[in-house]
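Chemist: Compute the structure for the input listed below.
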Amino acid sequence: MDRHGSPGLGPRNDAGSRVQKPESASDKAAKLAALKARVSAAIGTTKAKGGLNVGLHPALEDIGQWKPGNNKSNDTRAGSSSRPRNDGGRPPPKQKTLDLSGPSLDEIKSNPYYDANLGAPSVKPRQTRQLVFNQKGKYIQQANALRRQAALEALKKKIAAGTRKVGIDEDKDVEKSFLIDAPPEIEWWDEGLINGKNYDDIDDPMAIKIDTEDTIITRYIQHPVPIEPPQDKNVPAPKPMYLTPAEQAKLRRQRRMGDLKEEQAKIRLGLIPAPPPKVKKGNLMRVLGEEAVKDPTAVEARVNREIAERHAKHVETNEERKLTKEQKHEKLAANQEKDAAKGLHMLVFKINSLANGQHRYKININADQQALTGIVIMHPKQNLIIAEGGERSIMQYKKLLENRINWTENLASREKDAQNDGLKQWLKAETENGDLKDLAENQCKLIFEGEIKSRAFRKWGSKVCETDSEAREVLSKSKMENFWNLAKSTR
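Modeler: Have a look, this model is predicted:
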C-alpha cells in the first residue's frame, strides 16, 4: 500500500496501525504540510548548519523538500502491506509551503514611513571561535610569579625600614648640606650702574650708567643716621686702679676721718645728740675713772652688757641687709637678663653617650639655673646639646660641661629610672645583663661657639630621637639641622 509524503513522517494506513477512524487524504496532506512548514521555519535558511554551528545529520538535510524519486520506495514499502492504494493512480496534491521571507526592496521603498537615510543594519556573519586550551601549569606559574613579587616587595620594605632606623640613607644627604650656591650673574648693588643682567658689557663705556642722566650717582651726599655699634654694649666697665695694702689703709683712714669731722660738726650745731662713750675693757679705767675704782664688778658687768648690745645690733643690722629667698631669685634673674641684653652667645656640644642619669640631670638643672634656652637631642649614636644665653651664663655652662662633669664615670641607675619601662635601653646605665656600661671612651666635644642675633628656642627642653630623620625634623623647626650634620662629620 502506498504512503503519502516523505517516509517516516506521515501516518501509516495498514491494518496494524489503524486504531482510530481513518482520515481523508486532504486531512493527511494538510497535516503533512503544517509539519513541513514548522520544520522549515525552525531550520530557516541554514539548512547545511544546525545549532551551535554544527552540521545537520544527513538524514535531516532533505526534510521540507519533496523528491519524486521517493515514490518508488514508498510504493515498494506500501506494496508489502495487505491493503492496496485507493488513489486511482493520481499524483499527490501540491503542498503549500510557508513563506517566511521578508518584504522586498520595492515594498520597503513604497512604505510611506520609509527613510532612505537610515540604512538597514548589516548583519555580520558570526565568526567561529576556535577552542584554545591553556597549557598545563600556566596559572600555577602565574601564581608563583605573584608570590615572588609580593615577597620581593616585602623584602624591599623591610630593608628600607632598617635603613631608616640605622640612618644609612640620611648620611647620603650630609654632603649636600655643605654645598655653596653659585654667585649671581650680577650683584644687587651693581644693578643700577650697568645696563644688562650680567657683567659682559662692563668694558663698554656706553653700558655703564655713571655719567648718564638716569644714574643713581649724584653730587649730593647722604649722611646716614649714626647707629651705636653693637659691640660697644659688650665692652666691660673699666676696672679701678689696683692699690697696695698700705694705700688701701690710707684711703680708709682718710674716709673715716672725713665722716668723723662731719659728725662732730653736726653735734656742735645741735643737729644730732652726742653719742655715749664707747666703753671697752681696754679703756675702762680711762673712761670711767673713779666709778671703776669704787665698784669694779658693776663697771665690768656694765661694760660686758654694752659690748653684747653692740654685737647684737651689728648682727641685727647684717640680718636686715640680707636678701630673702625670693629677693635673691629676683636679683639673679635681673642680673641674667642684663647679661643677656649685652649680647647672646651659643654653645653646641657633641656627647657620645648619656647613659649615666646624673649627667642628664646636671645638664638640665644647670641650664635651668643659668636661664639658658636650647635643646638636648638624645640619639643612640651621638647626643647634641645646643645652649644659648648671656655671656656669663654661657661661660659657667661651658665650665660645667668641659671641666666639672666626668664623662667617663658611670653609676647605677636610680630606682625611678630602673622602674621606668618607657626609658630606652641605650639610655640606661646597665646593659641587658645588668652590668654597668663601659664609658671609658665617652667624651664631650665643643663643635661650635659664637654670638647670635636672637634666640632660636623659647625654653630649655630635651628630645629622644632614634633616627637621624627624627633629629633633623626636630631641629628644622628652629633651623638648626645643620648642627646635626656638623656633629656627624666631627670625629
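Chemist: CA atoms for contacts and neighbours, from now on please.
Modeler: Will do.
Chemist: give the contact list for the residue nearest to Asn195 when sequence neighbours are not counted.
Modeler: In space, Asn195 comes closest to Ala207 once its chain neighbours are excluded; the distance is 5.2 Å by C-alpha to C-alpha, 6 or more residues apart in numbering. For Ala207, the contact set (C-alpha atoms under 8 Å, 6 or more residues apart in numbering) comprises Ile194, Asn195, Gly196, Asp201.
Chemist: go with 10 Å
Modeler: Applying C-alpha atoms under 10 Å, 6 or more residues apart in numbering to Ala207 gives the contacts Leu193, Ile194, Asn195, Gly196, Tyr199, Asp200, Asp201.
Chemist: Could you do Glu473 as well?
Modeler: Counting by C-alpha under 10 Å, 6+ apart, Glu473 touches Cys465, Lys479, Met480, Glu481.
Chemist: Among the contacts of Ala207, which are located in helices?
Modeler: Counting by DSSP state H, no part of the contacts of Ala207 is found in helices.
Chemist: If we only consider these, which is nearest to Gln248?
Modeler: Closest approach to Gln248 among those (C-alpha to C-alpha): Leu193, at 66.2 Å.
Chemist: Proceed likewise with the subsequent sequence, for comparison:
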Amino acid sequence: MTGRKHGLNEGDDKTVKRAKTDSESIEAKRASINARIANLKAKQAAKETGKKDTTDKKDPKSSVADRLARIKERTAELQRKKLEKEKEKEKEKSKEHEKKLPDRQAKKPYVAPVIGLDQEVHPLLLQIKEEQELKKINPYLDTSAVSAKTDEFFDPQVDLPRARRPRALQFNAPGKFIAQAEELRYEAKMEAMRQQMEAEAEAKRAKREIGISVDERKYKVQAPPEVEWWDMPYVQTDEGFQGELKTDAELEQLVTCYIQHPVMIKAPWEAHLPQGPLPLHLTKREQKRIRKQARAEKHKDQQDRIRLGLDPAPPPKVKLTNLISVLSSDSIKDPTSVEMRVRREVEARRLQHEQDNQERKLSREERAQKIADKAERDKQTKGVFTAVFRVESLADDQHRYKVNVNARQLHLTGITLLNPDFNLVVVEGAPKDVLRYKKLMMRRIQWTEAAPIREQDEGVKELPDLSRNKCTLVWEGQLLEQHFKKWTTENTEDQVSAVDLLKRNKVENYWIAAKGVDK
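Modeler: The predicted structure follows:
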C-alpha cells in the first residue's frame, strides 16, 4: 500500500516506510535483548535455587534476607510477564480493529510528521516513549502484581509500602492548652509542697539531734596523739610508731650544740599600746597654771605689736560698770546718750560673740562624721571589743527598736539573731561604745515591761507576756579582728539555721556559750 491512497506524497510515503522498518528493527533488537536477559536471570535463579535448596536441607529455617531476595525476583518476573501480556493484547486488538473495518479508505487519514512546529508525533514514536516510561517504573516498589494471599513467598513480617493518604485538618478544641498548662502548674505546685515537707521533716530531725551535734561534739576532748610533734624527728615513723628511737648516727645529725629560741608573740592587747615612753599626765592645778601663762604671753605679744604700730589699737571696752572711769567728761555732760551708746556696744559685742560661735559650730553631718572617725580611731588604737547578750524574748517592738537603733547610733557592728528558743545579740566596736551599749542592755531597758498599745493598733495586737523575760551577758572581751562589717537583724526558725548563719562569720561558739547559760 502506498501513501497516495491516504493523501500523501511519494517523499512522505518513503519516510513512513523507513520509520516502520526502523521501529521493527528496534523492536526485534529489544525482544532479543529481553530474551537474553530472561535466560541469564533464569540460569542465575536456577543456580541460586539449587544453592538455597542445599542450604535449606542443611538449615530448614531460611534467613529473612533470602526470603526478601526471592520476593524481589518473583515480583520482577511477574512484572515482565504482565508487560508481555499487555503487548500481546494490544496487538490482538489492533488486528481485530483492522478486520472489522470494511474498507481501508474509511479509516481516518494519517498525517505523517513534518519537521516544524504545531505538528503531531508519529504513533510509533509515541509507542516507544510509552514503553520507555513503563521501564522507568521500579518493579520492586510496585506491589500491584503481588498478592499476599496467593504468593507463596510472601512474608507477613515484611512491611510493604502503602499508598499515602491525605490527612484531614484536625483542629484543637478550645481550652485544650489552657488545661494542659493548669495541669503542669498543679504538678509543679505539688512537687514544691513535697520538697518543702521533706525539708521541714529533715529540719525537725536535725533539730532533735542538735543537742549532740552542737553541744557535745564541740566540747568532746580529743585523744592525745601517740607521738607529739616535737618528738617526731627523733622517732622511727616510716611504718608506724613502734616505740623505737632512730639510730645514733641519725640522732647525731639532729641533736646539735645550738639552742633554738622561738620568736616571742605579742599578746593581742599589746598591739594597741602606745610606742615609746608613756605620756605625762598633769594635775588640774598644773593645767590651770600653764593655761594662765600661755594667755599672759599671748597678751604681751599683742601689746608689743600695737606699740610698734603693726596692729591698730582696739577700741575701749566700755561697760556700765566702768562707764564713769572711761568716759568721765561725756558721762557728766549727757549721761543718757552715753548709757545708750554703751548698751549698743555691749549688745554688738554679744552678737559678734554668738556669730563667731555659730560659725565654728559643726553641722549635723560633720558632727556625725567626727564621732564615726573617733570610733574608728579608738578601734585602731585601743582594739576591738565585743559583748554577747542572750535575751529570752524580743516580742516587744519597743525593745527591738532600742536594741537596733542604739547600736547604729554608737557605730557598732554585729547582729540581732531572732530564734524561737532564745535571741542572741552580738556587738563589736570601740571599748567606750561597747560599755555604753552594755549599760543600755543591762540597766536602762526594762525587759519585763511591754510598751502600751497605740490606739490604731487596738484589737489587732496583744501585749506579750514578758514576766519571765530577761537579758544575760554571755561574754565580753577583746578580739583579734572584727567579725562583722555592719549591723544586721536576722530571723531563724531553728537552732540549725542559727548555727549555720553564725558560721559565716566564724562565731558559732557564741550560740553554744549562750545555750549553756542557765535561764
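Chemist: quick revisit: drop anything exposed from the contacts of Ala207 of structure 1.
Modeler: Leu193, Ile194, Asn195 (16 or more other C-alpha atoms under 10 Å).
Chemist: For the second one, which non-adjacent residue is closest in space?
Modeler: Pointing back at Ile194 of structure 1 there. Spatially, and ignoring its direct neighbours in sequence, Ile194 of structure 1 is nearest to Ile208 (4.8 Å; C-alpha to C-alpha, 6+ apart).
Chemist: Do I have it right that that neighbour meets Asp201?
Modeler: Yes: with contact defined as C-alpha atoms under 10 Å, Ile208 of structure 1 reaches Asp201; the gap is 8.1 Å.
Chemist: Need the residues touching each of those two.
Modeler: Common neighbours of Ile208 of structure 1 and Asp201 (C-alpha under 10 Å, 6+ apart) are Ile194, Asn195.
Chemist: element containing the aligned partner of Phe448 of structure 1 in structure 2?
Modeler: The pairwise alignment with structure 2 assigns Phe448 of structure 1 to Trp475, based on TM-score structural alignment. Secondary structure assignment for Trp475 of structure 2, by DSSP states H and E: strand 471-479.
Chemist: Now do the buried residues in that strand.
Modeler: Residues of strand 471-479 of structure 2 classed as buried: Cys471, Thr472, Leu473, Val474, Glu476, Gln478 (neighbour count, 16+ other C-alpha under 10 Å).
Chemist: What of stretch 305-320 of structure 1?
Modeler: Burial within stretch 305-320 of structure 1, assessed by neighbour count using 16+ other C-alpha under 10 Å, is assigned to Ile307.
Chemist: same thing with stretch 505-519 of structure 2?
Modeler: Val507, Glu508, Tyr510, Trp511, Ile512, Ala514, Lys515.
Chemist: quick revisit: wait, which of the contacts of Glu473 of structure 1 is closest to Thr373 of structure 1?
Modeler: Distances from Thr373 of structure 1 to those, taken by C-alpha to C-alpha, are shortest for Met480, at 13.6 Å.
Chemist: How about the residue mapped onto the closest one from structure 2: what's its closest non-neighbour residue?
Modeler: For Met480 of structure 1, the aligned position in structure 2 is Val507, judged by TM-score structural alignment. Of all residues not flanking Val507 of structure 2 in the chain, His483 sits nearest, at 7.8 Å (C-alpha to C-alpha, 6+ apart).
Chemist: Return the residues in contact with that neighbour.
Modeler: Going by C-alpha under 10 Å, 6+ apart, His483 of structure 2 touches Val384, Thr386, Thr413, Gly414, Val427, Glu428, Arg504, Asn505, Lys506, Val507.
Chemist: Confirm it sits in a strand?
Modeler: No: using DSSP: H, G, I helix; E, B strand; the rest coil, the assignment for His483 of structure 2 is coil, not a strand.
Chemist: Tell me how far it lies from Asn39 of structure 2.
Modeler: Relative to Asn39 of structure 2, His483 of structure 2 is positioned 101 Å away (C-alpha to C-alpha, to the nearest Å).
Chemist: Give the aligned equivalent of Val293 of structure 1 in structure 2.
Modeler: So, by TM-score structural alignment, Val293 of structure 1 is matched to Ile332.
Chemist: same thing with Asn335 of structure 1?
Modeler: So, by TM-score structural alignment, Asn335 of structure 1 is matched to Lys374.
Chemist: Would you mind naming the helix or strand containing that match?
Modeler: Counting by DSSP H and E, the element that carries Lys374 of structure 2 is helix 364-382.
Chemist: all helices in the stretch 301-450 of structure 1, in order from the N-terminus.
Modeler: According to DSSP state H, counting those that start in this stretch, the stretch 301-450 of structure 1 carries its helices in the segments 325-342, 357-369, 391-399, 415-418.
Chemist: How about the stretch 151-300 of structure 1?
Modeler: 168-171, 245-268, 284-288, 290-294, 296-321.
Chemist: what about the residue nearest to Ile194 of structure 1, neighbour count?
Modeler: 18 (other C-alpha atoms under 10 Å).
Chemist: Spit out the contact partners of whichever residue in structure 1 pairs up with Val405 of structure 2.
Modeler: Counting by TM-score structural alignment, Val405 of structure 2 corresponds to Ile365 in structure 1. Neighbouring residues of Ile365 of structure 1 by C-alpha under 10 Å, 6+ apart: Ala371.
Chemist: Could you report the distance from Ile365 of structure 1 to Ala371 of structure 1?
Modeler: 10 Å.
Chemist: and if you look at Ala33 of structure 1?
Modeler: Counting by C-alpha to C-alpha - Ala33 of structure 1 and Ala371 of structure 1 are separated by 118 Å.
Chemist: show me what contacts Arg377 of structure 2?
Modeler: Contacts of Arg377 of structure 2 by C-alpha under 10 Å, 6+ apart are Ile371, Gly383, Ala430.
Chemist: do the same with Arg253 of structure 1
Modeler: Counting by C-alpha under 10 Å, 6+ apart, Arg253 of structure 1 touches Glu247, Asp259.
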